[in-house]
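> here are the coordinates; sequence isn't available:
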């Protein structure tokens, strides 16, 4: 191992020449007396008023500067062996690595997806339940928090089951016993962190790891692991609930995870169902290590490793083999050291890429998008087509009686036209017939008829609104379908009354004397002529009867017959001629009432529905950006 410079209570004090053999990497501290051995030997004693704190075996302490609350800060526990020791010459203070925010790593597709997710949450806050948006909000919060912290560090957690050898692997990677190991279970009761370089305090504060549990590799760490922050977690299957809660909390915040499994528990359902399967989308930041392979005889290690790969494939976690992105699977023995160097090399390459935070965040966005899919992805085409709009207008027209109003207008137009062109004797007879009718046709309507008609019209309006709302909500995700129906219901409030007022205004406008056709004056003149012929012929005959005129029945009889026959002929001709114009007049009245009803329904119901559908299309576009798979992979490259 690399020689170590251990700091004791006072490095300038002379040693007494006692200690372990030269070259032994060890450092022991008891809180008041520090003894350090390395390439040289020496002892020193330092006293102080600071309270002692928990310390890993072999971890030195220093009084005074460098301690925080009586505990070691993560950057001042040990120096790299390449540095100069005090007493050997002028001290050269170690330069802390520059703190660079990670903001630049959030460029390109990942930044676009985060912006889209933020916009999506904002647009959906009043439509989608807060529980559904909670994970998306958490991802945005964690993205913002991680962006403000160091980009030079990669936080990797070591997780596993009881007895899998997590702490042994943790110590093997640090090359010094930092985490307690043993047969007692659980051995690790709280997360312990080891940082290979300066500047990781903010990241460890985010993980809520106290300073007393922050370590540095005694040898200073290999250069290829510079920037690594390794966290040893409690057992995920611990009998203590608080241990499992700590594991879940830290796993949600780290940049990558090393899952340590052993030959006995590598197929544990708790591991696969609770962690590996839900985190299958995080394969690029996942390492699965089969530990304790030294216990397997012959080819058993390869067989167990192959079975582990099979289980990961069943979990949906892709394996990073043959240049494909995915999880890294290794076999090693942390106790004997076999395969540890390979893991250290893989970790070194992974850490030096400095893309783990962006990869983790991209995978979190993928997971959040998958959780939001049911709230944004519709089944098939959505929206109102022209047929649904026309059907809604027809139903409203039926509710306001547009057809009956058109037929009434047609009859009224025909009646006025025929009345102007009819014979006076026929009009007199019709007047007499109307006088004979009970109530003279002007009695008040019954009190129950308007109420029944009003209820029927209201029911038709409500049915029309329900039908168009169901058509608009068809295929939409549940939150947006509910929003569409609520918009329709709000718009339908007061719609029957508005349609009643509209129908009354249209009836009043239609009730005015309708315009007569252009040929009406000629028809009136012809009818008047026929009437004059009848009167003239009749008077001529009367004059002959009373001997005022010379006898001659042919001419006056012909004149009178012409008037008698010509009058009904003129009226019949007018009746046939007004049929087309009357129909067009009635159709115009029906069309005006239908368009007015449709306009009222459009303003009160269709426009609010269209607004909700437009808002849904907008959030659907944002969701498509959030769920972009290409962006997720490009973010980590």
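Thanks, I have it. Only a predicted model underlies this, so the values are computations on that prediction, with no experimental measurement involved.

> alpha carbons only for contacts and neighbour counts from here, please
Will do.

> Which helix or strand lies directly C-terminal to the one helix or strand residue 431 maps to?
Element membership for residue 431 (DSSP states H and E) is helix 424-436. The C-terminal neighbour of helix 424-436 among helices and strands, as given by DSSP H and E, is helix 448-473.

> Find the nearest non-adjacent residue to residue 334, please.
Spatial nearest neighbour of residue 334, chain neighbours left out: residue 169 (4.9 Å); criterion: CA to CA, 6 or more residues apart in numbering.

> Are we agreed that the one you found is in a helix?
Yes - looking at residue 169 with DSSP: H, G, I helix; E, B strand; the rest coil, it is inside a helix.

> count of residues packed around it?
24 (other CA atoms under 10 Å).

> With residue 175 instead?
Residue 175 has 18 neighbours, counted by other CA under 10 Å.

> can you tell me the helix or strand for the closest residue in space to it that isn't next to it in sequence?
With sequence-adjacent residues excluded and distances taken as CA to CA, 6+ apart, residue 175 is closest to residue 217, at 6.9 Å. Taking DSSP H and E as the definition, one finds residue 217 inside no helix or strand.

> take the one below as the second:
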């Protein structure tokens, strides 16, 4: 059965002092079994004493005269005591207190009983009418505390308050504080989780969120206590080791399995109630170690928790072990010579917790069963297994797990373990180191989500290729060629012969030019353009997501696909709004001269024709040479000027077409950038931010 040494958790020290002061009083009080008297027997005893004659060496004091002024009374003969003002006391209190004072044996001055609010009471005056039985029953006068209250005050003692009137004193302990590097890592982890909630599922971020919650919860609790759990397999002797460290049989031991059914805590100092509440250990399972004359300063601040077997056949026991192991500051793993290489221990606990080596103790128990040098051999093999598990060993001054060999039965090695625990607890850094190890473990779990083999991003080459594919899909090249032809046509209109302009004018009447790019009207052309746009989007998404973790690569592709919806229609509308000449094109310097030359050629033709007509009708003198020469010059010169203008217009027309193509390409690229590239770049920027936060969580800088 579980032994109880002290179940009062908050006032253990005060109770010890009060018990020491009143031991002599309690020993001589009772008239019943165990030195205690029931309330009914005590009342009868009081009445008997009042009516009985003087007995033994105790003399009944005479009835004193009533003082003239209330509040002051004559002092009875006895030791010198300072005068104090007396509280008014009714007859019932005097009746209940006087018999006890008369019948109690004289106590030493150092252990004299006290009474609250009744300093230096004068000898009791017997009432004429003793109180009834009903009045006696209503007085709280049973038990040790009642007898303390009803004792008269003796010089040299300190009055004690009843338990009900004394307010509970909760020890105030400073909360836990984290150093700047750890706090920065926690802030980075919190920022990392916040940035990733919309991109990662809750299961991926569950461990990181748990670490943040536990770090915040632990920080609000005591920083002067270190919670250490003792864990082990069935029959490893962890409860025996727990009792050996406490110095008293607290946890049950035996051959029945499982022996420990619930966690039991033992605290070496006050103020650990909130920590144990966090672990879910009820008050009935909270104990104190064996207290000597002086408190053990070596383990002050230690809170030791004995856990059920981690390999118990009862599922609830294993769940309790897993839950508490995630909350304590440190763990003592207890193994025995038979099961120190158990696969369950190494694969389920030690290997996953390899990063917590600085807050772990590996204790080989029951070494008294090993003959000769077998203990050292088993200990060396245990170190080898721990090294294979990745558990760093704290040897030669390096940080890591402490490995010890003890025998809880014989006490061998217990002193060394106690010393190691004392040094570990006195540093007051176990909780912060545990949280730091938890952050490292959470960061390692998130590494596949954030770390990449190479720098990811959208290169300039990929952007240019995407813009070129969109320009081809919208027909930018064809638009430039159309703009070039339009410029040449305008040049031909301005510099061509009147007869050619007349023919073109008649043609424009039948098919008026719109001044805009021709739209794709054929279904096949539209389908081809749509396929080109989709292919361009897939290509840029694949290039942008190359090398990214799966979750972020998927987010990049989804952003690209969302932007591609409606992109072909937007490009068609953009092409329809684009004018072939964006306003009046800039004409070259030779353009007016060519127009004047063409006008002169036309004038020559008109003059020569009119002159020749006048000669034919007889108005003018016959002279065929000059009018015919003028007409021939105009007829030949007009086409010659037009041909010259066409040759001269090729350069400006080409530049005009290129400008139109460039404008359309830029418009298509802007549409693609707004719909596809910007969302993709936003996802990449978000990934870069979380990657930087992840580097802060690791405490390193990632490239």
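Here it is on my side, so go on. Just so it is clear, the model here is predicted, and its values are computed rather than measured.

> related to what we said a few turns ago, to which residue of the second structure is the residue nearest to residue 334 of the first structure aligned?
By TM-score structural alignment, residue 169 of the first structure lines up with residue 241 in the second structure.

> sorry, back to before: tell me the contacts of the residue nearest to residue 334 of the first structure?
With contacts defined as CA atoms under 8 Å, 6 or more residues apart in numbering, the neighbours of residue 169 of the first structure are 334-335, 340.

> For those residues, which single residue is the most surrounded?
Highest count within those by other CA under 10 Å belongs to residue 334, 23 neighbours.

> and that residue, what does it touch?
Contacts for residue 334 of the first structure (CA under 8 Å, 6+ apart) come out as 165, 168-169, 172, 291-292, 340.

> That one should be in a helix, yeah?
No - read with three-state DSSP, residue 334 of the first structure is coil and lies in no helix.

> need the longest helix for the second structure.
Ranked by residue count, the top helix of the second structure under DSSP state H comes out as helix 625-672.

> Need the contact partners of the helix holding residue 431 of the first structure.
Contact with helix 424-436 of the first structure is made by 419, 440-441, 531, as judged by CA under 8 Å, 6+ apart.

> Distance from the chain centre to it, please.
With CA atoms, centre = their mean, to the nearest Å as the basis, helix 424-436 of the first structure stands 74 Å off its chain's centre.

> Stretch 496-504 of the first structure too?
Centre-to-centre, stretch 496-504 of the first structure and its host chain are 41 Å apart (CA atoms, centre = their mean).

> Output the residue interval of the second structure matched by that stretch.
Counting by TM-score structural alignment, stretch 496-504 of the first structure pairs with residues 568-576 of the second structure.

> what about burial for the contacts of helix 424-436 of the first structure, which qualify?
419, 531 (16 or more other CA atoms under 10 Å).

> re the thing from before, which other helices and strands contact the longest helix of the second structure?
With contacts taken as 3 or more CA pairs under 8 Å, 6 or more residues apart in numbering; DSSP states H and E, helix 625-672 of the second structure sits against helix 460-474, helix 476-495, helix 567-577, helix 590-617.

> Quick check: the last one compared with the first structure, mean distance?
If I follow you right, that is helix 590-617 of the second structure. On superposition with the first structure, the mean distance recorded for helix 590-617 of the second structure (mean CA distance after the TM-score superposition for the first structure) is 3.2 Å.

> Report the buried residues of that helix.
Residues 591, 594-595, 597-599, 601-602, 604-609, 611-612 are the ones in helix 590-617 of the second structure that count as buried (16+ other CA under 10 Å).

> With the third one instead?
Of the residues in helix 567-577 of the second structure, those scored as buried under the neighbour-count criterion (16+ other CA under 10 Å) are 567-568, 570-572, 575.

> which among those residues gets closest to residue 581 of the second structure?
Nearest to residue 581 of the second structure among the buried residues of helix 567-577 of the second structure is residue 575, at 13.1 Å by CA to CA.

> Residue 193 is in contact with the residue nearest to residue 175 of the first structure, correct?
No - Residue 217 of the first structure lies out of contact with residue 193 (CA atoms under 8 Å); the separation is 10.2 Å.

> Between those two, which is the more surrounded one?
Between residue 217 of the first structure and residue 193, counted using other CA under 10 Å, the more crowded position is residue 193 (27 against 24).

> I am finished for the moment; much appreciated.
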